[in-house]
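> Pasting a predicted model and its sequence here:
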Amino acid sequence: MDTALIIGGTRFIGRHLTEELLDSGYDVTLFNRGTRENPFADHDDVSQYTGDRTSGAALKEANEAVAPDLVVDCVAYYPGEVDMAVDVFDDVEAYVYISSGAAYEPDTIPKREDETALRPCSEEQAVDDSHETYGARKAEGDRIVFEAAEEGVNAMSVRPTIVYGPYDYTGRYKYWVDRIKSSDRVLAPGDGTNIHHLVSVYNTVRAIRQVGEHGVPGEAYNAGDHRVLTLRELLEQTADAVGADPEFVWANGRELAEAELAPTDFPLYNPNVHILSTEKLKAIGWAPVTPAESIERTVPWDGETERDPGPDRAAEQEVLDSL
């Protein structure tokens, strides 16, 4: 394969995926509405096709104009969008749908692609735009991919857990980087043993390319960093990469409640252990970088984010002053 069409491509995962594919010798076309600045506007091997991904006619025109070998769908948030895409791209060598680890039912540890149940998705959830239905909608997109593969479409799914790295517009990891850079004392929830499996954007895009080139139609592949870090380990490795030595002040739920805070107000804290098995991805040749390397490459990024996650600074300081 040497020609790729990325649906999306200018923000976070798609931006890094474009670089990954360029480094692997692909000619890349970005399909999006053109409402955001294109960081690859001056790159000879990157083209842009402007259109609305919710339009089947626009997707079909892009497919005919580009004739891609590989299609990566970075911005399919509703099952109907996936259903439309697998119909339009039924002739490509690989269609890769970016799903999510949130597609799984929550209680299994670790979550395995061929064993762990997916969340159900009602008709109402399939068209809802709330955070609460995100996992259900991604799960339904997976089921559409599996059905399309049974009908002969070379469709596959990648399920990343929470992704971190430069250009992450959610600000979830950057919240901690900023606190560590700016504070001598950093408030953190719990006792540091909380585990929510993360995946660097570098490992995510390597996974997407590997699945596109070597994945099996009708299969899903989890993507998570090869080593799972506790929240304490994540913050300590981040501090090492920053070159700082703050005091991490761990506060339990009762202590946080004094300032009307809860542990879940802090980014990357999950009260339930969340781990994805990555054995299936490794079996097709995925070679991940370490969390330490990913963190080292991420902390220098100081760009703007679209969200400002985390507690109010005054509330944080109130808890710090009490401990």
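In hand now; what should we look at?
> Only C-alpha atoms from now on, for both contacts and neighbour counts.
Fine.
> Could you identify the helix or strand that succeeds the helix ranked longest in the chain?
For the chain, the longest helix by residue count, based on DSSP state H, is helix 134-150. On the C-terminal side of helix 134-150, the nearest following helix or strand under DSSP states H and E is strand 155-160.
> From the contact counts, what lies against that next one?
Where contact means 3 or more C-alpha pairs under 8 Å, 6 or more residues apart in numbering; DSSP states H and E, strand 155-160 is packed against strand 94-98, helix 134-150, helix 201-214, strand 220-223.
> who's in contact with the helix or strand that the last one is followed by?
In this case it means strand 220-223. Reading on from strand 220-223 to the C-terminus, the next helix or strand found by DSSP H and E is helix 231-242. With contacts defined as C-alpha atoms under 8 Å, 6 or more residues apart in numbering, helix 231-242 is touched by 176-177, 180-181, 191-196, 245-246, 268-269, 292, 295-296, 299-300.
> here's the one I want to compare it with:
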Amino acid sequence: MVMRISTLCLLAVLPSAAAYSVLIIGGTRFSGAALWKELHSRGHAVTCYNRAKTPPRPIPKESEENFQNRLTLADFIKGDRQDPEQLRAKIDPTQYDYVFDMNAREESDTRPLAELFVGSNLKQYVFMSSAGVYLKSEEMPHLERDPVDPQSRHKGKLDSEDCLRSLGVPFCSFRPTYICGPGNYNPVERYFFERIDNNRPVCIPGHGQHLTGFGHVEDLAVAMANVIDREHITTGKVYNVQNAQAITFDGVAKVAAQVMGKGDAEIVHYDPKSLTFPEGKKAFPMRPQHFFTGIQQAMDDLDWTPTYDTVESILKDAYENDFVHVKAAGGLKGDFECDDVVLHAAGVMA
């Protein structure tokens, strides 16, 4: 059952006169939850469509009172996006001004939903893609006009963008690099924190000087929300999102140790091609190559600037408002099996 909020309730939280009905596909995990919070703060009526496997919960730094207010004013539809019949039965395309598709991985995820909005009055279909679609290049940073890699493991994102384009649905697409911040379920920041916290070396593939791009989840949410009322600019475009600068892998380890108050990080470099790691395990959370993007187009079109404008500010927030709490709750995995392979080969004691 879908609960509808009253116009009076909505107007009571409006920061401005313009409020819209927004459908988020996902909305309760990480980037989707941050987007829901951002849209709610602007007074928009938010509906989350997902399988209800992850119950809504407060975002780190969000008070219980604010969370309950956000929860009360939202609508929830339980359904499987991969089931076209469920989509047609549960989603009325005439009810939504904007769609934010946060979790499509393949064209088969995207097409059934997008087809609902063909010929509708939808202002914009905002698609979460990935900077991982770009073809590896010797000229950096990646810009939105750069060639894409049809063999990318994110090929489904590219196919989804092509699908939206072919259907004529007014859309724009976001291509973030590594999304970070409190609540991140991908062990990007935690990889560094957990090793430094355990006084272990940080194992880094290659020479450690590969440059990579981090972006804070709150900045991503603001950029995506800023599409609203800018569809005359954004339709048909893609937007890179990350911090304004890039940082080396070694630099990430050093900054992580700094925000943790641990002094210098011990770093061990290795050649990933010369070692065999346990099957199914990932030795390092980032791709061993230069991987960062230019964000000027997003800054110009969306009137957007990252608030977390240094890796230090991103890691500090992730450490203070996530890692220390997860550790206190006993939620760390403490899995260093891949590290031990590296350290044994290097003759280094953990």
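Cool, got the structure. The model shown is predicted, which means the values in this text are computed figures rather than measured ones.
> Can you give the structural similarity as a TM-score?
In this superposition the chains share a TM-score of 0.83, using TM-score structural alignment, normalised by the length of structure 1; 305 aligned residues with a C-alpha RMSD of 3.0 Å.
> Could you identify which of the helices and strands packed on strand 155-160 of structure 1 is most buried?
Among those, the stretch with the highest mean neighbour count (mean count of other C-alpha atoms under 10 Å) is strand 220-223, at a mean of 29.
> Quick one: neighbours of A315 of structure 1, just the number.
16 (other C-alpha atoms under 10 Å).
> Identify the residue of structure 2 aligned to it.
Under the alignment by TM-score structural alignment, A315 of structure 1 pairs with V341 in structure 2.
> State the distance from that match to F193 of structure 2.
19 Å (C-alpha to C-alpha, to the nearest Å).
> Tell me which residue of structure 2 matches up with K282 of structure 1.
So, by TM-score structural alignment, K282 of structure 1 is matched to M299.
> Tell me which residues touch that match, please.
Taking C-alpha under 8 Å, 6+ apart, we find M299 of structure 2 in contact with T305.
> Check which helix or strand it maps to.
According to DSSP H and E, M299 of structure 2 maps onto helix 296-302.
> How far away from the center of its chain is that helix?
Using C-alpha atoms, centre = their mean, to the nearest Å, the mean C-alpha position of helix 296-302 of structure 2 is found 18 Å from that of the whole chain.
> got the buried residues for that helix?
Residues Q296, Q297, A298, M299, D301, L302 are the ones in helix 296-302 of structure 2 that count as buried (16 or more other C-alpha atoms under 10 Å).
> picking that back up, got the contact list for the match of A315 of structure 1?
By C-alpha under 8 Å, 6+ apart, V341 of structure 2 lies in contact with L275, T276, F277.
> Of those residues, just say which sits nearest to V99 of structure 2.
Nearest to V99 of structure 2 among these: F277, at 41.1 Å, using C-alpha to C-alpha.
> what's around the closest one, how many residues?
A count of nearby residues for F277 of structure 2, using other C-alpha under 10 Å, gives 16.
> did I read that right, it in a helix?
No: according to DSSP: H, G, I helix; E, B strand; the rest coil, F277 of structure 2 belongs to no helix; its state is coil.
> Surely it and D340 touch.
No: using C-alpha atoms under 8 Å as the test, F277 of structure 2 is too far from D340 to be in contact (9.6 Å).
> CSV for the helices and strands packed on strand 155-160 of structure 1, including distance to R15 of structure 1?
Formatted as CSV, those follow (distance: least, C-alpha to C-alpha, whole Å):
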stretch, distance to R15 of structure 1
strand 94-98, 14
helix 134-150, 21
helix 201-214, 10
strand 220-223, 18
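> List the buried residues of stretch 325-340 of structure 2.
For stretch 325-340 of structure 2, the neighbour count (16+ other C-alpha under 10 Å) marks C338, D339, D340 as buried.
> Could you report the separation of the first one from F100 of structure 2?
The one in question is C338 of structure 2. Distance of C338 of structure 2 to F100 of structure 2, computed by C-alpha to C-alpha: 37 Å.
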